[in-house]
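**Q** got a predicted structure plus its sequence, pasted below:
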Amino acid sequence: MKIEANDKEIQDIFSLGYFKIPRFQRPYSWEVDEVESFWNDVVKENPENYFIGSMVVYQSKKPYFGIVDGQQRLTTITLILSALRNAFLKIGENNLARGIHKYIEKANIDNEDEFVLRAETSFPYLQSYIQSFDGLKLNCEVGSEELKLKKAFDFITKKLIESIPELSSLIDNQSQPSLFTNHDTAIVQQLKAIRDKVLSLKLVFIQLENEEDAYLIFETLNARGKDLTTPDLVKNLLLKKLQSKSIALDKAKEAWNTLTKQFDGISDLDVLGAYLLHYWMSKFEYTSDKALFSKVKLHLKNDESKANALIIDLNESASHYCRMLKPESAVWKKEERDIKRLLESLNIFKVKQQSSFVLSLLRAYYSQKISLKNLKTTLIKIVNFHYCFNAITKQRSSGSIATKYSSLAIRLSEIEDKNDFQPILNDLTNFLRTKRPEEDEFVVKFSELQYLSNITKFKSIIRYTLNNMLPTAENGLDINLNNMTIEHIIPQSFIGNGFKEEAVASIGNLILTSEDVNSNMLANKSPVEKIKLLKSISYPLEKAVINSDDWSTETVNKRTKEMASKIYNELII
């Protein structure tokens, strides 16, 4: 491997040729705080010839380079130069604007204009909205990367105006006064000073011979502590194994882009990393996030067919994982509504141990390897166990639960016939029963559940608990978690007036009612009046474990224990 390293300024680098962010690189990922830190370093506090680190490239053909390391900084510098160019244009300095634009776009050997930095994943947003000299605004969907670019560019424009406040009124003014054709004005000099600071930034320019070396360096940089995630490395590995055979269509890269787009509506920071881990645990073996890349690399070796099969299956399984993470956004048949509700319950509990097995269950159901009845039965057991184990008693697993789920998921992924599922279900049932907390512990922890307007830690679990104690409909009373509010039988206004806070806040003092009943009927009435009114509307008091018209602290404590015992013994595992 031949490596050349030289100190260079940004203006020299941008004059070398054209830079492409290659297919294995992640998209633009800087948040506003990272952009602000970079701005402060290179503009606000920048001494002469400020050093910003290294940049690693490989040359595909002259004068075109692929970027291995440094794309976040190079992209951000392009955003700064574009904002400076726009400022020059707004104040009528067209020549200065064109002078800086040559570092953004310039003519190639065929005398055709070409952007110095090419980022395919952000096309056409970066090119049209930011890099383009004429600012042609195309209608295009703003995805996650484009949104980061937009926020970064808007922030840089804002910081530029903060640095030169006089720009604000001039930028808002659409006319271009001839006053600023004088290059000696203060605003022009300040803009030129920022421009010169940016163009004089120094870095170590490291050039490799070919793309093959680039893949290797990409992995090595991660091993040396660079901020690359498991998805970055898996993407790099798959695209390395599946080299494109077509100039017009890079199937592997498109497959990866299709995969990531499935998670666009999910706000979890590392949803793709979590998916890759749970997918692997549902198909191959239990592992940790840190070890996952090594496992994938060992599995693929030099087998292109395995890489192709993996990226196809990752795409197919992703839809099931999204269904699991956001059941409220998925389309369900009428007979599948209970599945949606059960998946929503697991999300309320905020547990992940079961993810590999639930993914395998959904995959098996939609490939018709298990029935809807078996899917529902299994999910009920899983939900009830984690309600007891995680939501109420707050147990922490040593890893044995996630390991067991993984082994069951792998077995499930290998079945061919619906009859093969029963031994897996039996194994799951026996395992969950051995891990289930005892009733005494459940009752003690259940009694700690409290809710007031200023005590909301357990609100979602209390809503879930109270909702599950009631029928879906009773005498016309709509009992739906999304349409119900928590009502205190002893009103919160009674605290200090014969009742202590812990009694009023206790789950034994709580019920679910509709918003209308809560606000207009019960309000701040006494407990005796409330119970009388609830009877008048045929509220299911018996199912809610309200067996007394007299309501006191002792009644609340008694009801709490009765609720806990009833719930524990009705949990199907």
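**A** Received it, and whenever you're ready, just let me know what you need. Numbering: from 1, shown residues only.
**Q** C-alpha only now, for contacts and for neighbours.
**A** Will do.
**Q** distance between the top strand by length along the chain and the chain's centre?
**A** Identified as the longest strand of the chain according to DSSP state E is strand 51-61. Centroid displacement of strand 51-61 relative to its chain, using CA atoms, centre = their mean, to the nearest Å, is 30 Å.
**Q** who touches it?
**A** Counting by CA atoms under 8 Å, 6 or more residues apart in numbering, strand 51-61 makes contact with 65-70, 201-211, 214, all of which sit outside it.
**Q** give me the element the nearest residue to T393 once chain neighbours are set aside is part of.
**A** Of all residues not flanking T393 in the chain, K445 sits nearest, at 5.5 Å (CA to CA, 6 or more residues apart in numbering). In this structure, K445 is located in helix 439-446 according to DSSP states H and E.
**Q** another structure for you, compare them:
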Amino acid sequence: MNKKYIVPRFQREYSWTQDEISEIWKDIISNIRFKNNIIVNEEYFIGSLVLVGEDKSTEFQIVDGQQRLTTLTILLSALVETFKEIEKEDLAQGLYTLIEGKTVLNKPFFKLENEHPKPFLQKVIQNFEKVKIAPETQEEVLLNNAYDFFVKRFQKQNLIKDFSEYTNLDSILIDETIYTNFLEAIRDQILQLKTIYITVSNEDDAYTIFETLNARGMNLTTVDLVKNEIFKALRSQHPNDDAKDNWKKIRTNLSLREEKVNIDTYFRHFWLSKYEFTTEDKIYKSFKKLVKQNKIQMDQFLEDLIYESDNYKKVTDPLLTDWKQQEEREIFNSLMALNVFRVTQVRTLLIALLTQRNKNEITLTDLKRVLKIVENFHFIFSAVCSSRASGLESKYSKYARRFRECKNNRDTRKVILDLNVDLKEKLPAQNTFVENFGNLYFTNDETKHKRLIQYIFKTLESSLRKTDELEIANITLEHIIPQSTVMLSGAVGKIGNLLPLAGSINNLVDRKDFKTKMVLFEKSELRVVKEFIKENSTKDNWTEEDILQRTEKMAIMAYNNIWRAD
């Protein structure tokens, strides 16, 4: 039938992963039976659908069921492509009528209409002649993954394997005819799917049902529910749908960079940063309360979400181009460091600071100062000591909101002072730090700490230079005693056995003895290397005791001087 099913503006985006896709695939296959080697399709109930529209209508909006309908559309499209590849054009064209319909004026339309991932869904998946487009957003990645999953399952060997595993198929001689029959059985099984559908007559009921379904266990996220409320308040006005367009701007902001950001994570950090600290499952209740109290105006709330998503991407995936002025370089370095440390709780604070800077509510000097405080704290607390972060999230939420309330430089500096005192109270003791610093390890086989150790050497180098006139470029890590030294297998990867070197010098010293390496080290312009030469010039060799002593010395200097809590 030529009915169109529309994914409405308030709906969440496609979110199924391989777990859900595999499950529906197994359900479809397992309801295909063989009786006397004849394929029999059994009925399969896929759950209920909730739709907006009159029973006799040709268009319905999907309130509940869009994940299933989208997945089935992707499956059908992959099956169409498979029929084309085995040169079964009639089967491909016939099946495609389930994806694309025709109006009474013979105008084509897709039976599943979804504007969220346009044009990716339409061009890459729904079109009969597909166009290759690289996925950009998280939704597009998931759509692409689903399509690739089904294409792979439809390959002959995989399909036979799945039929053997999930049906009562006995051993059978497989030829091209049988393979085609299996593909047709999948098609027929989709046509045998059963559902119960419930229709409501207007969009107001749809918004209410969407929220009610969540209360009854539908797996909706906080963002799904907040988006539903925003779209309910900011209705589309022909020809524009500003709310939908603005929501797309948020999605685009969060997916522009290599590090794609989950919108649920962003919204949680935004909420904790700007409104109040609460657990994930209570944010929506908190949101509704503030809306009812007129403390949230939907249009401004949406504008704030857009604005701060731009700052959030600068926090989660920093680029030097975000900070073009030389005096801003320290901001970039601190943000990069926090990413190397894999610290996420602090993002609540960071987006507040960047927002304040954009509004000129915090000076550049104060911004750099607070970022350095946070960087130094998390180097010791998180990166080296892996301390438990309990209480930090609520602390950062509190300080984020305090920074946002600052009216002048004096207020800001008072908050910075209080934050510094609070963080110092949570710092691990020196002996704990020294012990954990000694566990940092890097070899070609164990690379977990590589980026952190590179960060340590770059920071040490900057400290020795005492100015920021020169930026340290990429460095390699040279093992003073080679990694192949069996006698030092336990110490060879410790930081006391490592030196930062340019790649060209590293190649020169490779596999050389200690005395020869010391001569070649002279070619380096790095202060860290020059200090090492100065301190060890009288030595004829480098021992395990030397490694352990240097490791401990570096740890003590790091704790008391370089990353000292002021």
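**A** Arrived safely. From a predicted model like this one, the values you see are computed outputs, not experimental measurements.
**Q** what comes up buried for the longest strand of structure 1?
**A** 51-52, 54-59 (16 or more other CA atoms under 10 Å).
**Q** switch these over to CSV; also include distance to E105 of structure 1.
**A** Converted to CSV, the buried residues of strand 51-61 of structure 1 look like this (distance: CA to CA, whole Å):
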residue, distance to E105 of structure 1
F51, 24
I52, 23
S54, 23
M55, 20
V56, 21
V57, 19
Y58, 20
Q59, 19
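**Q** which among those residues gets closest to S122 of structure 1?
**A** Comparing those against S122 of structure 1 with CA to CA places V57 closest, at 19.8 Å.
**Q** how about that closest one: what's its closest non-neighbour residue?
**A** The spatial neighbour of V57 of structure 1 that comes closest, neighbours along the chain excluded (CA to CA, 6+ apart), is I67 at 4.5 Å.
**Q** the one you found matches what in structure 2?
**A** Following TM-score structural alignment, the counterpart assigned to I67 of structure 1 within structure 2 is I62.
**Q** distance of that match from K194 of structure 2?
**A** If you measure I62 of structure 2 against K194 of structure 2 using CA to CA, to the nearest Å, the figure is 17 Å.
**Q** related to what we said a few turns ago, now whichever helix or strand comes after the longest strand of structure 1 on structure 2. Mean distance?
**A** Toward the C-terminus, strand 51-61 of structure 1 is succeeded by strand 64-69 as the next helix or strand (DSSP H and E). Here the mean offset of strand 64-69 of structure 1 against structure 2 after fitting is 1.3 Å, by mean CA distance after the TM-score superposition for structure 1.
**Q** so between I62 and K194 of structure 2, which is more surrounded?
**A** Neighbours per residue, other CA atoms under 10 Å: of I62 of structure 2 and K194, the larger number sits with I62, 23 against 13.
**Q** quick check: that one touching I6?
**A** Yes. I62 of structure 2 sits in contact with I6 when judged by CA atoms under 8 Å, with a separation of 6.0 Å.
**Q** which part of structure 2 lines up with the helix holding K445 of structure 1?
**A** Mapped onto structure 2 using TM-score structural alignment, helix 439-446 of structure 1 covers residues 430-437.
**Q** all helices for the stretch 151-300 of structure 2, in order.
**A** Counting by DSSP state H, counting those that start in this stretch, the segments of the stretch 151-300 of structure 2 that form helices are 156-166, 176-191, 203-215, 222-233, 242-255, 263-274, 283-292, 298-316.
**Q** a markdown table for those helices, including mean neighbour count?
**A** Putting those into a markdown table (neighbours: other CA atoms under 10 Å) gives the following:
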| stretch | mean neighbour count |
| --- | --- |
| helix 156-166 | 16 |
| helix 176-191 | 16 |
| helix 203-215 | 16 |
| helix 222-233 | 19 |
| helix 242-255 | 19 |
| helix 263-274 | 20 |
| helix 283-292 | 16 |
| helix 298-316 | 19 |
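**Q** nearest to T412 of structure 2, out of the ones you listed?
**A** Taking CA to CA as the criterion, helix 263-274 is the member of those that comes nearest to T412 of structure 2, at 15.9 Å.
**Q** need the contact partners of that closest one.
**A** Contacts of helix 263-274 of structure 2 with the rest of the structure, by CA under 8 Å, 6+ apart, involve 221-223, 251, 254, 277-278, 280, 283, 305, 308-309, 312, 347-349, 351-352, 396-398, 400-401, 404.
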